[in-house]
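Enquirer: Provided below for reference: sequence and predicted model.
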Amino acid sequence: MGRIKKKGTSGAAKNYITRTRAVKKLQISLPDFRRLCIFKGIYPREPRNKKKVSKGSTAATTFYYTKDIQYLLHEPLLAKFREHKSVAKKIGRALGRGEVGDAARLEKNLIPKVKLDHIIKERYPSFVDALRDLDDALSMLFLFANLPSSEHIPTKTIALCQRLTHEFEHFVIVSHSLRKSFLSIKGIYYQATIQGQDIMWLVPYRFVQRTAGDIDFRIMGTFVEFYTTLLGFVNFRLYTSIGLVYPPKFNVKSDEEGGELGAFQLEGKAITDGEPATNGDVADAIASAEAQAEVDKIIANAANESIADTQDSTALVRTEEDEENNEAIDKFETTAQDADVLPQPQASSTEAASLFAPFTFYLSRETPRAPLEFLLKAFGSKRVGWDSILGDGAFTTDESDTTITHQIVDRPTLPNGSLPDPPPVPETVHGGAVPPKAQWPRSTVPGRTYVQPQWVWDCINQGKLLRPDLYAPGAELPPHLSPWVKPKKGEYDPNLPLEQQEPEGEAEAFEEEEGDGDGDSVSEDEEAPAVQELEDAVIDRDSSVEAGEGMDVASAEDDSDEEEMDEDIANEWEGFESEGESDISDGEAERRQHQRELEAEAAGVTLESKPKTAKEQKTESRKKLEKKRKQEEEDRERQKMMLSRRKRKLLKRIEYGTEKRDKEAENLRRKKRRIENAKEAANAI
């Protein structure tokens, strides 16, 4: 007889451990345990069978892997946590005795500083791993960079988040890594491609943020502490990889005046003789360095393959020239009409750098300056100006500057005389300079293009300059769609007209439904007076009965009159049934029509056919579509009968999803058709 195993010593019960046992095993407090798990990337696990793990108990319990807790026993941060706990006891004892000076000295000199450098290296062995995990870090740090300071969020943390996020934005601007952006309800989504990795993050809008009391800022603060260390490492690696000095110079005065991105001054190591380099110089240096790296790579490959020097060098030069001349990006087009949409290649950094390069932009006061400045500079524009009240760092604060080619406004034009006269402006100010004159919305500058902010986002997502007249001030903007959602077959696409995406017969059915709805409303209005007259007649009859007139006795003449009336009604119904063809089927009607044509041909008489009205043609086409659809459904049901039960269930789920998608698309098309009809009616008026 084998040895009996004790319950809970093997299997799932040994692989999992409760949080209470884990805290006791590590000999730290619960807040320190949570903090340590966040730093190390250890999260609770859900076992398949809780009864086996918890020895038959069904209470709500948090479980961890036993090996993860065993791994934490050798973590150096445990010693820091225990040292911090001992110093906290000393500080509490000093405060209890009233020795405030000693408590301050202990906090300044003996509180251990926690460093997460070794944890970053453990969790991200390669730099690509850190880039892949950068989405949540950027979203969290951009969120804290826009929060107000409070007792839960210190000012130093907010300032650190702002500095790190601005440094990352500067790298994206210089390297032209930004690819797409989208305005959503939550905020602004950005996507950048860095070293082949797509990084997406969310930046909230700059509204007044009110922090609720049910948010645990201690846990969020722990994540921020880890993410700031991670982003600091990433920024250092990114800056040094393209030849920039890290950290960049920071102008405190410019930052206090609202400079934000303009408060940082980038420097290249081998660009100029010690002078700080501008963004344009750094971009040129990056482009030349990348080109030189490509040439070195080609030469190394040629040497490894042992190809003739003269012939191969000539071929390589020709290949490089062809690549330089062919700047247009390839596009894949489908050959079939109903084929799936093919994924298109993304624009390169060179094309992104030249999208807004030849333009000078001016941002009006009502537009969001921070995202527009970031987007315009990331896509090549080196000259972005705005009003002086929006902050420091503008290319120009004079709205009447003649070098401005595009002005971004976010309010419609107003008729003349609706605005008050501007205050008198002195001819000169201090220093003899001419003050800027306000132009918009009182007047426009000839030759300048005025667009709404959505024009910038749509141009970036489509990779080309769109027509500015579609985004003119006060114009109805086209739909702003997510660049990551591709239209699929059968789904509603706002960019396409209804005629290209609605099935055959849907427009006629919609018009008939609208017409029936109007007819019902009219008939109800017409029936209201008739119902009122009937009610009045009933009331008069009741009143006459109450007055003592009594009930009339029917005479013989009245009986004969009623019989004649019944015969007339019967004759009318017989004639209606004989003349009407409502009970005749479509096949019988076609047979009779064919018989009439044969008789007319035999008699030598031309059979005159009445032209069908538009309503009859629509009704006939709808009947044909319904008949065709019914035939297809019958064929499909016969095919289902040949399938097995498992495949029928799978097909049923697929059909349910397809019908749900088609119904949603149909509702959206109906909504758009109503809007278009309303617009046509308004324009006709």
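Expert: Looks like it came in fine. Quick caveat: nothing in here was measured; it's all calculated off a predicted structure.

Enquirer: switch to C-alpha atoms for all contacts and neighbour counts from now on
Expert: OK.

Enquirer: and the strands in the stretch 401-550 of the chain?
Expert: 406-408, 449-451 (DSSP state E, counting those that start in this stretch).

Enquirer: where do the strands sit along the stretch 201-350 of the chain?
Expert: In the stretch 201-350 of the chain, the strands defined using DSSP E, counting those that start in this stretch lie at 249-250, 264-265.

Enquirer: and I569, which of the ones you listed is closest to it?
Expert: Closest of the strands of the stretch 201-350 of the chain to I569 is strand 264-265, at 96.2 Å (criterion: CA to CA).

Enquirer: contacts for the closest one?
Expert: With contact meaning CA atoms under 8 Å, 6 or more residues apart in numbering, strand 264-265 is reached by 167, 248-251, 276-278.

Enquirer: quick one: it to chain centroid distance?
Expert: In terms of CA atoms, centre = their mean, to the nearest Å, the centre of strand 264-265 is found 32 Å from the chain centre.

Enquirer: returning to what we had before: okay if I get the strands of the stretch 401-550 of the chain as JSON lines plus distance to D662?
Expert: As requested, the strands of the stretch 401-550 of the chain are exported to JSON lines (distance: least, CA to CA, whole Å):
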{"stretch": "strand 406-408", "distance to D662": "39"}
{"stretch": "strand 449-451", "distance to D662": "36"}
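
Enquirer: look up how far K5 lies from the closest residue to T229 other than its chain neighbours.
Expert: Leaving aside its sequence neighbours, T229 sits nearest to L116 (CA to CA, 6 or more residues apart in numbering; 7.0 Å). In this view, L116 and K5 are 43 Å apart by CA to CA, to the nearest Å.

Enquirer: do the same with D284
Expert: Relative to K5, and taking CA to CA, D284 is found at 72 Å.

Enquirer: got it, and V341?
Expert: Distance of V341 to K5, given as CA to CA: 60 Å.

Enquirer: next: R592.
Expert: Computed as CA to CA, the R592 to K5 distance reads 90 Å.

Enquirer: neighbour count for those two, which is higher?
Expert: R592 (11 against 8; other CA atoms under 10 Å).

Enquirer: check the secondary structure at that one for me.
Expert: Assigned state for R592: helix (three-state reduction, DSSP: H, G, I helix; E, B strand; the rest coil).

Enquirer: which residues touch A678?
Expert: A678 touches nothing, counting by CA under 8 Å, 6+ apart.

Enquirer: just the element for it, please.
Expert: Here A678 sits within helix 645-684, counting by DSSP states H and E.

Enquirer: how about that helix: buried residues?
Expert: 665-666, 668-670, 673 (16 or more other CA atoms under 10 Å).

Enquirer: mind putting those in JSON lines, distance to R448 included?
Expert: Listed next are the buried residues of helix 645-684 as JSON lines, based on distance: CA to CA, whole Å:
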{"residue": "A665", "distance to R448": "41"}
{"residue": "E666", "distance to R448": "42"}
{"residue": "L668", "distance to R448": "38"}
{"residue": "R669", "distance to R448": "38"}
{"residue": "R670", "distance to R448": "40"}
{"residue": "R673", "distance to R448": "36"}
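
Enquirer: got another, please set it beside the one above:
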Amino acid sequence: MGKIKKKGTSGNAKNYITRSQAVRKLQISLPDFRRLCIFKGIYPREPRSKKRASKSSTPSTTFYYTKDIQYLLHEPLLDKFRDQKALAKKISKALGRNEVSDAQRLEKNLTPRMRLDHIIKERYPTFVDALRDLDDALSMLFLFANLPSTSEVPAKTIAKCQRLTLEFEHYLIRTHTLRKSFLSIKGIYYQATIQGQDILWLVPYRFVQRTGAEIDFRIMATFVDFYTTLLGFINFRLYTSIGLVYPPRLDAQSEEQGAELAAFHLEGQADSKDEITTGEVIHTEVNAKAQAEADKLLALPNVAEGQAEEVEIMDGDTEDKQATTTLDQFSSLDPAADSLLQPSLTADAETAGQLFEPFTFFLSREAPRHPLEFILKSFGCKRVGWDMSLGEPGAYCSEDDKRITHQVVDRPDLPLPSPPLTDGEADDDAPTTRTTNQRVPGRIYVQPQWIWDTINAGQLQRPDLYAPGATLPPHLSPWVKPKNGDYDPTLSLADQATAGDEDVSDEEQDEIDADEALEAASAGEEIDGVRGDDEAQEMEKELEDSDGMDVELAGSDDDESEAEVGAVAGEWDGISGDEADGLDAVAREAREHQLELEAEAKGLSVRDSSVNARKQARQVAKDKRTRAEREAEEDVERRKMMMSRRKRKMFEKMVYSNARKDEEAEKLKGKRRKIERKAEKTD
């Protein structure tokens, strides 16, 4: 008889541990346990069988890996948590004795400071790993940077988040690594490419935020503590990689006046006294590999001066090659294959830095200043002005400046200024200055969406489509690309049909088939199911018997080409082409005469007879189509019978999802048709 195993010593019961057991094992409180798990990146796990993993009669709800809890036993933060708990007891005793000054002294001098540097190094061994996990960090920090200061969210935390996010935006402006942006209901989405990693984050709109009581800010504050440390490390590495001093110097007076991005003064590492403003152009990015090779060669004791000059020349050549490198376009050899993904037009940092470089922008008061300033400077614009009431520091010019080429407005249409009066109509009391609700001749006025659509397209869009008061084009997500068969709002329905999308309904297809059948009938052919009159059949038999010639009636095979459908029904052996054309004309006249005789016998006109024939042909075409669809469905069912159960389920899910997508595309196309018809009627 084997040894009896004790319950809970093997299997799932050993691999998993409940939350209450983990808290007792670590000897900390539940809030501290949550903070520690957030810092270390340990999350609850779901066992396959909660009943087997639980050691009690009632299955628990939250489980963790036992190895993860064992790993937490050696965490240095546990000592900090215990010191905080001991300090809280001392403060509560001092307050109980009404010793407020002693309690304040204890809180000020004995509060332990927790550092998360070692956790950052443990969770992200390489810098690329930290960049991959930067999406949630940026979204959380930008959210807290726009929150109002309350008891749950102190002003110190908000100021720290604002400083870190502005420093990160300065790096994107300097390196032109911002790629795309999208205006959504939730906020503004941004995407940047840093060292080959695509980073996507969300920034809320600057509305008045109201924090509800149902939000647990303690959990969110724990994430903010971790993310601020992470972004501080990343900003330091990014700034030093392009030769800038970190942290940048902050002008407190300019920040109080609303300067935001202009409140930071960037300095180079070579000479920290020489300030580098955001409007200046610097070329601090060099090829890392060439620079490393140059440093190695120059470090050798026997290196010659000529070799050093060759290294510098090679370094300059590599930079020129990088500057003139164009993106490769990939073409498919098989025309029937799927289209290959092409590189993005905005993937080049140099191209992005020259998009708005020759322009001078002025932002009106109603336009969102900070997002527009950030995007314009990220894509090369160095001259951005705004109204002085929004913050005088950092503004390049005022609204009356003649150097302004584009003005961003978000208001109804602005009229042109009235023409000047003649000499005889001069009025001394008339104002000589332009009002703020009039346009300046020679200046381009656009709505803010023009900026976003331009950077997403990688090229300047037509400004007349975004004029003040105009109906804007649809603002589409740059990350969603329509596939074959999907609805593309940027193209008309006719262009989508020519691009390969068969935008033809069942009724329209039936009418097309009916027209083709009637054309075949006009050439002297008989349509199955349409011309089935006894008199016509007897007449054709008499013609065959009298002439002694074989007539081959047109079949209904789907493999016939359009040339065969429109060909002559009867093939005459031994007759030349001209004679066959003459016989074709005779057969067509006989067919028309036969239609007239049938219409007269039924008391109908020739037009009514053709309408009836069209209806019959349409019904026959519909029957053919349904028969072909039924045969295709039977073929699919036969193939499904040969599949395994797993592949069959997967195939059914694919068919279901494709059907849902087709339904959504048809609904959108139907709405598009209605809009186009209304536009045609109004025109």
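Expert: All right, it came through fine. Model, not experiment: these values are computed from the prediction.

Enquirer: ok, the residue nearest to T229 of the first structure touching Y227?
Expert: No - counting by CA atoms under 8 Å, Y227 is not a contact partner of L116 of the first structure; they are 10.1 Å apart.

Enquirer: please say which of these two ends up with more neighbours.
Expert: Taking neighbours as other CA under 10 Å, L116 of the first structure and Y227 compare with Y227 leading, 21 against 15.

Enquirer: residues contacting that one?
Expert: The neighbours of Y227 of the first structure, taking CA under 8 Å, 6+ apart as the test, are 137-138, 141.

Enquirer: at 10 Å what do you get?
Expert: 39, 120, 134, 136-138, 140-141, 161, 221, 233 (CA atoms under 10 Å, 6 or more residues apart in numbering).

Enquirer: same check on T228 of the first structure?
Expert: 137-138, 140-141, 157, 160-161, 164-165, 234.

Enquirer: farthest pair within these?
Expert: Across the contacts of T228 of the first structure, the longest distance by CA to CA is 18.3 Å; it joins T157 and V234.

Enquirer: hmm, back to that, hey, which of the strands of the stretch 401-550 of the first structure is tucked in deepest?
Expert: Most buried of the strands of the stretch 401-550 of the first structure, by mean neighbour count (mean count of other CA atoms under 10 Å): strand 406-408, with a mean of 22.

Enquirer: just tell me the aligned range of that strand in the second structure.
Expert: On the second structure, the counterpart of strand 406-408 of the first structure by TM-score structural alignment is residues 406-408.

Enquirer: contact partners of that stretch?
Expert: Outside stretch 406-408 of the second structure, the residues within contact range by CA under 10 Å, 6+ apart are 359-369, 372, 384-386, 399, 439-440, 442-451, 463, 466-468.

Enquirer: same thing with stretch 116-129 of the second structure?
Expert: Contacts of stretch 116-129 of the second structure (CA under 10 Å, 6+ apart): 39-41, 75-77, 130-134, 194-197, 225-227, 229-230, 233-234, 237-238.

Enquirer: one more pass at 7 Å, please.
Expert: 40, 130, 229-230 (CA atoms under 7 Å, 6 or more residues apart in numbering).

Enquirer: with stretch 60-69 of the first structure instead?
Expert: By CA under 7 Å, 6+ apart, stretch 60-69 of the first structure touches 15-19, 22, 44-46.

Enquirer: just the buried residues of those.
Expert: Buried among those by 16+ other CA under 10 Å: 15-19, 22.

Enquirer: tell me how far the residue positioned nearest the centre of the second structure lies from T490 of the second structure.
Expert: Closest residue to the average C-alpha location of the second structure: W479 at 2.3 Å, with CA atoms, centre = their mean. For W479 of the second structure, the distance to T490 of the second structure (CA to CA) stands at 14 Å.

Enquirer: again, but for P112 of the second structure
Expert: 59 Å.

Enquirer: quick one, helices of the stretch 501-650 of the second structure?
Expert: Using DSSP state H, counting those that start in this stretch, the helices found in the stretch 501-650 of the second structure span residues 506-522, 534-547, 562-565, 577-602, 606-641, 645-682.

Enquirer: now the stretch 101-250 of the first structure
Expert: 117-123, 127-132, 134-145, 155-175, 217-241.

Enquirer: reformat the ones you listed as JSON lines; add distance to F33 of the first structure.
Expert: Shown next, in JSON lines, are those (distance: least, CA to CA, whole Å):
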{"stretch": "helix 117-123", "distance to F33 of the first structure": "15"}
{"stretch": "helix 127-132", "distance to F33 of the first structure": "24"}
{"stretch": "helix 134-145", "distance to F33 of the first structure": "21"}
{"stretch": "helix 155-175", "distance to F33 of the first structure": "22"}
{"stretch": "helix 217-241", "distance to F33 of the first structure": "11"}
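
Enquirer: quick revisit: in TSV: the buried ones among the contacts of stretch 60-69 of the first structure, plus distance to S86 of the first structure.
Expert: TSV is the format used below for those (distance: CA to CA, whole Å):
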residue	distance to S86 of the first structure
N15	33
Y16	31
I17	28
T18	27
R19	24
A22	21
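
Enquirer: so which of these belong to helices?
Expert: Within these, residues falling in helices by DSSP state H are 15, 19, 22.

Enquirer: closest to E321 of the first structure among those residues?
Expert: N15 (61.8 Å).

Enquirer: and the closest one, how close does it get to R318 of the first structure?
Expert: From N15 of the first structure to R318 of the first structure the distance is 63 Å (CA to CA).

Enquirer: so stretch 357-371 of the second structure corresponds to what in the first structure?
Expert: Aligned by TM-score structural alignment, stretch 357-371 of the second structure falls on residues 357-371 of the first structure.

Enquirer: who touches the matching stretch?
Expert: Here stretch 357-371 of the first structure has contacts from 380-387, 390, 403-410, using CA under 7 Å, 6+ apart.

Enquirer: once you drop chain neighbours, what's closest to K437 of the first structure?
Expert: Closest residue to K437 of the first structure apart from its sequence neighbours, by CA to CA, 6+ apart: S400 at 6.3 Å.

Enquirer: so which helix or strand takes in the one you found?
Expert: Applying DSSP H and E, one finds S400 of the first structure in no helix or strand.

Enquirer: please apply the same query to A13 of the second structure.
Expert: Assigned by DSSP H and E, A13 of the second structure falls in helix 12-15.

Enquirer: quick check: buried residues in that helix?
Expert: In helix 12-15 of the second structure, counting by 16+ other CA under 10 Å, buried: 12-15.
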